[in-house]
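Q: Could you work out the structure for the sequence below:
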Amino acid sequence: MLSQIEKQILKSWIQYAVEPRIAKVTGRKIRTTGPRIAVMGNCQAFGLAYAMKVMDPSATVHHYSAIGHSRFADLDLLAKTLDTYDYIFSHEFPAGHLRGDGDSSALREKLPRVTRTPPIVFAAFHPDLIYVSDQKGGFIFGPLGPYHSALGLFGWRAGLSLDETRALFNENVFSTVGYLDMWDEAARRFLATAQDECGIDFSTDLMKWARKGAFMYSVVHPTSYVLFDVAKRMWEKVGLKPPATDYSYYYIHDLARSEIFPIYPAVAKIFGVQGGYLFKIQNHHLANDVGDFLTLPQYLEACFRSYEKAGADNVVNSRVEAWIADENTKTLLIGLARENLRKGMTPTV
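A: Below you'll find the model as predicted:
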């Protein structure tokens, strides 16, 4: 079975080399008379590509996913294919997605005109979201795929019951572990990464997104209007002029099909948005099914099952390990959990 990159490479060569010849013979007019644009990268790349297509419907815009593994395509074939485009935008990606060796740095060596695109990573709305790995460095998947709760994992590691763990999800605990004071650091990291990797100052854009409310579905999944603004900035960087477009009329919230981590009420209160404990399970087939959600008790119960299945020695996260290793922190969190439980402070949704 072909990977997404391999399917896109095949499609690209058909559109680039075959269809114009057929059109010349048949007299058919080709609508995509504008520039050829390739967008390669992580889960955010599709939204960027879609935004660029909206900005110039005459353009040929192709999305290349740096997620998953290619069976046949190597770096040379990818570079040769991308070289047929007028503009190439790419996130950073590690080796392993292509056959043989080859990461984003190697791609830029072969194609220096590749424009680096900043990843949108912003943790202030979801400070409890973590990734959990096994001893080999692979991801441990739970009910929300790779998205885990640090407090949930701590509760399991510390031997708390499900009810005691649920009692950790209160403002006094969030304040203790620093969850209510994350904005400045999240903003600093995002702006610094964009400046260092791409030479772009997104401070004005960040203020605009903040005025609209919660602009992230998770730490790494922004809303579509964020990706539209990033697409405009990338066009400006390469000398393209973004037209005035009411992008909101053409929104596709692609990343909303994936897992959505809730914004906890005490965190939401800081930003003036609606909070809760409703966890959305990924569903990329909305045409067939509306999908499903988990309450906080359901989510924690499913997480505990996944940790039990993996085994204590195979569930690793540096933040939780630090909490467990610090006896004062561990004792304080356990005490707060039990005190909150006695007071009936066990949220659900």
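Q: Please make it C-alpha for all contacts and neighbour counts, starting now.
A: Will do.
Q: What is the neighbour count of Tyr249?
A: Residue neighbour count, defined by other C-alpha atoms under 10 Å, stands at 7 for Tyr249.
Q: what about it, distance to Asn42?
A: 25 Å (C-alpha to C-alpha, to the nearest Å).
Q: Equivalent analysis for Ser105, please.
A: 15 Å.
Q: residues contacting the closest residue in space to Cys198 that isn't next to it in sequence?
A: Spatial nearest neighbour of Cys198, chain neighbours left out: Arg116 (5.9 Å); criterion: C-alpha to C-alpha, 6 or more residues apart in numbering. Contact analysis of Arg116 by C-alpha atoms under 8 Å, 6 or more residues apart in numbering lists 89-92, 197-198.
Q: compare with the first, here's sequence two:
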Amino acid sequence: MRWLTWGAKKSTTNMMPGAAKQAAAPRRPLAYEAMIENAQAAKPLFLVLSGCQHKMIAGFLETLTLGKANHYFLSIEKVNAFDKGGWKAYQEELDKADYIYTQKKKVADFLLSQHRYKDKVYYFPVISCAYFHPDIAYIQHSGKKQVGPLGDYHSILVTAAYFAGLSQQQALMAFKPEIYNALGFEEKKQRERAAFINRFKKEGVDLSSCVARWDKDGQWMRTVNHPVRYVIYEIVYQVLQRDEVPIANHSPSVVDWVEDDLARSAEWPLYPLNGNNDFLIFKSPYSFLDKGIYFNLKKFVEYSFASLDGVDRENINVMGCDIEKAINVLYTLK
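A: Coordinates of the predicted model:
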């Protein structure tokens, strides 16, 4: 019995210094280094130059072709500087890549004009559609982006209510079907859906059947330019077929192999047609202690009003809408 006790004690307290660390090390096969070497040398080699969707696009290019993809986020400033020498920052990777994918038309046009790259540059549009979110707009104040509780995304209704001189309580009354109809939200939704399909069709990608299928699953855009993961997967799949790039991976779970980094960003709710807004939850792109920040419609209005404090009406540009019309419509709620 004493021997058993001593043996148990020895296994927990008399280990050599580093033994615990060694035991905690991840288990790896003897072929691990060869696996890493092969992964690093995977082909084809893609280069993705795009906006916020670049990581997931690169991820699906890799998983579908079993290749390798490098990716870079191009801001508006970088896109505008690309043909003025900015492209040189990516020259080494541009030269090495087998395929160059971009969602930036200006970048694509420049690279296609360069003899050394023209045969490996492929373009497809940004995945953007305001069908689910006709209330979202971007705002510039004195030529600079205005930031609110959902980052660059702003509510046309809340912005119009603020400049119409409504109280926060009155602004809440703007979220009802009568106001949506007065501002032409339904017509905007249909235009957005058609424009989305047509943009891709012009680039040789027919998404009409995909959209019909996605609709059956409900809301497939988190914001106007943040699609859910399977939408990016299916579009990348269609693009690879268009460009005759061999697809090597048909795993039924391949869509789950790519991290959904856009899920950590903003999410705008779908407004109910019955006007019951008790369950509307907005997800901010900001976080606190690595945890998301969420709020209901009342708090969203409160935070949006606070973000507009000090912004003068004469120097704002609410893009994609007639803000004066919206202000006039909301005056009726006073």
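Q: Can you give me the TM-score here?
A: The TM-score (TM-score structural alignment, normalised by the length of the second structure) is 0.78; 290 aligned residues with a C-alpha RMSD of 2.9 Å.
Q: all strands in the stretch 151-300 of the first structure, in order from the N-terminus.
A: Under the criterion DSSP state E, counting those that start in this stretch, strands of the stretch 151-300 of the first structure are mapped to 279-280, 293-294.
Q: who's in contact with whichever residue in the first structure pairs up with Tyr233 of the second structure?
A: By TM-score structural alignment, Tyr233 of the second structure lines up with Phe228 in the first structure. Contact partners of Phe228 of the first structure, counting by C-alpha under 8 Å, 6+ apart, are 47-48, 51-52, 247.
Q: for Gly151 of the second structure, same thing?
A: By C-alpha under 8 Å, 6+ apart, Gly151 of the second structure lies in contact with 266, 284-286.
Q: In TSV: the residues you listed, plus distance to Leu94 of the second structure.
A: Output for the contacts of Gly151 of the second structure, formatted as TSV (distance: C-alpha to C-alpha, whole Å):
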residue	distance to Leu94 of the second structure
Ala266	32
Ser284	35
Pro285	32
Tyr286	33
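Q: Lys96 of the second structure: how many residues sit nearby?
A: Neighbours of Lys96 of the second structure (other C-alpha under 10 Å): 12.
Q: Counterpart of it over in the first structure?
A: Under TM-score structural alignment, Lys96 of the second structure pairs with Thr84 in the first structure.
Q: any chance you could map the helices in the stretch 1-150 of the second structure?
A: Using DSSP state H, counting those that start in this stretch, the helices of the stretch 1-150 of the second structure run over residues 2-13, 19-24, 32-40, 54-65, 76-82, 91-96, 105-112.
Q: For Asn296 of the second structure, find the nearest of those.
A: helix 54-65 (28.9 Å; C-alpha to C-alpha).
Q: What residues in the first structure pair up with the closest one?
A: Taking TM-score structural alignment, helix 54-65 of the second structure hits residues 45-56 over in the first structure.
Q: show me what contacts the closest residue to Asn42 of the first structure other than its chain neighbours?
A: Nearest residue to Asn42 of the first structure in three dimensions, chain neighbours excluded: Ala66, at 5.4 Å (C-alpha to C-alpha, 6+ apart). Counting by C-alpha under 8 Å, 6+ apart, Ala66 of the first structure touches 5, 40-42, 93, 97.
Q: List buried residues within these.
A: Among those, those scoring as buried are 5, 40-42, 93, 97 (criterion: 16 or more other C-alpha atoms under 10 Å).
Q: Include distance to Ile130 of the first structure when you put those residues into a markdown table, please.
A: Formatted as a markdown table, these follow (distance: C-alpha to C-alpha, whole Å):
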| residue | distance to Ile130 of the first structure |
| --- | --- |
| Ile5 | 28 |
| Met40 | 25 |
| Gly41 | 21 |
| Asn42 | 18 |
| Phe93 | 20 |
| His97 | 23 |
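Q: Which two of those have the greatest separation?
A: Farthest pair in these, by C-alpha to C-alpha: Ile5 and Phe93, 13.4 Å.
Q: residue nearest the centroid of the second structure?
A: The residue lying closest to the centre of the second structure (C-alpha atoms, centre = their mean) is His226, at 3.4 Å.
Q: Might one say that that residue is in contact with Ala130?
A: No - the pair His226 of the second structure and Ala130 does not pass the contact test of C-alpha atoms under 8 Å, sitting 10.2 Å apart.
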